[in-house]
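Colleague: just the structure for this:
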Amino acid sequence: MSETLLDVQGLSCPLPVLKANKALRGLPAGARLVVLATDPAAAKDFPAYCAETGHSLDEAGEADGVWRFVIRKKETA
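Modeller: Purely as a prediction, here's the structure:
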């Protein structure tokens, strides 16, 4: 399974989600995108983004001010 890292630390809303969306478009179905973000809004933005787009939010958590999200691209684009 393919996994790609996207570091958007230091960027503010809406840039983390916009950059994740762009990165996911270039990935094959089922691939995982690991996003590192420091914007506190990301805690709500990424779950909402996944719910709206159909991608799966496999993991979400925060440590030392850095949010880590693992998004699996939906099987059908």
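
Colleague: every contact and neighbour count from this point should use C-alpha atoms.
Modeller: Noted.

Colleague: distance of residue 41 relative to residue 17?
Modeller: 10 Å (C-alpha to C-alpha, to the nearest Å).

Colleague: one more, please, to line up against the first structure:
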Amino acid sequence: MTVHELDARNILCPLPVIRTQDAIAGLAPGDELCVFCTDPGAIQDIPTWCRINGHQVLDIEQDGREIRIRIRVGGDG
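Modeller: Below is the predicted model:
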């Protein structure tokens, strides 16, 4: 298991989800991706995308404008 980071700060929907999708496509099942973003819509959009695509949201933290979403990559990578 490897932990990766994605900087999706200061971009708006749908780009945080698209960049998350692109990043996960290159990862192995079981890897973790920490997505850092500032778009408040990502709090719902990224977990919805993960649920549909078989990935697990481990936690979501928000500190001011910055949001961190930690994802475990599912079986399809």
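
Colleague: how close are the two chains, by TM-score?
Modeller: Overlay of the two chains. TM-score (TM-score structural alignment, normalised by the length of structure 1): 0.94; 76 aligned residues with a C-alpha RMSD of 0.7 Å.

Colleague: hang on, the earlier thing: more neighbours: residue 41 and residue 17 of structure 1, which one.
Modeller: residue 17 (20 against 13; other C-alpha atoms under 10 Å).

Colleague: assumed the more buried one was part of a helix.
Modeller: Yes - in this structure, residue 17 of structure 1 lies within a helix as judged by DSSP: H, G, I helix; E, B strand; the rest coil.

Colleague: how near is it to residue 1 of structure 1?
Modeller: According to C-alpha to C-alpha, residue 17 of structure 1 and residue 1 of structure 1 sit 22 Å apart.

Colleague: now swap in residue 26 of structure 1 and tell me
Modeller: In terms of C-alpha to C-alpha, residue 26 of structure 1 sits 15 Å off from residue 1 of structure 1.

Colleague: can you pull out the helices in structure 1?
Modeller: 15-25, 42-53 (DSSP state H).

Colleague: counting by contacts, list what the last one packs against.
Modeller: Using 3 or more C-alpha pairs under 8 Å, 6 or more residues apart in numbering; DSSP states H and E, the elements in contact with helix 42-53 of structure 1 are helix 15-25, strand 56-63, strand 66-72.

Colleague: distance from the second one to structure 2 after superposition?
Modeller: Its aligned residues in structure 2 lie a mean 0.6 Å from strand 56-63 of structure 1 after superposition (mean C-alpha distance after the TM-score superposition for structure 1).
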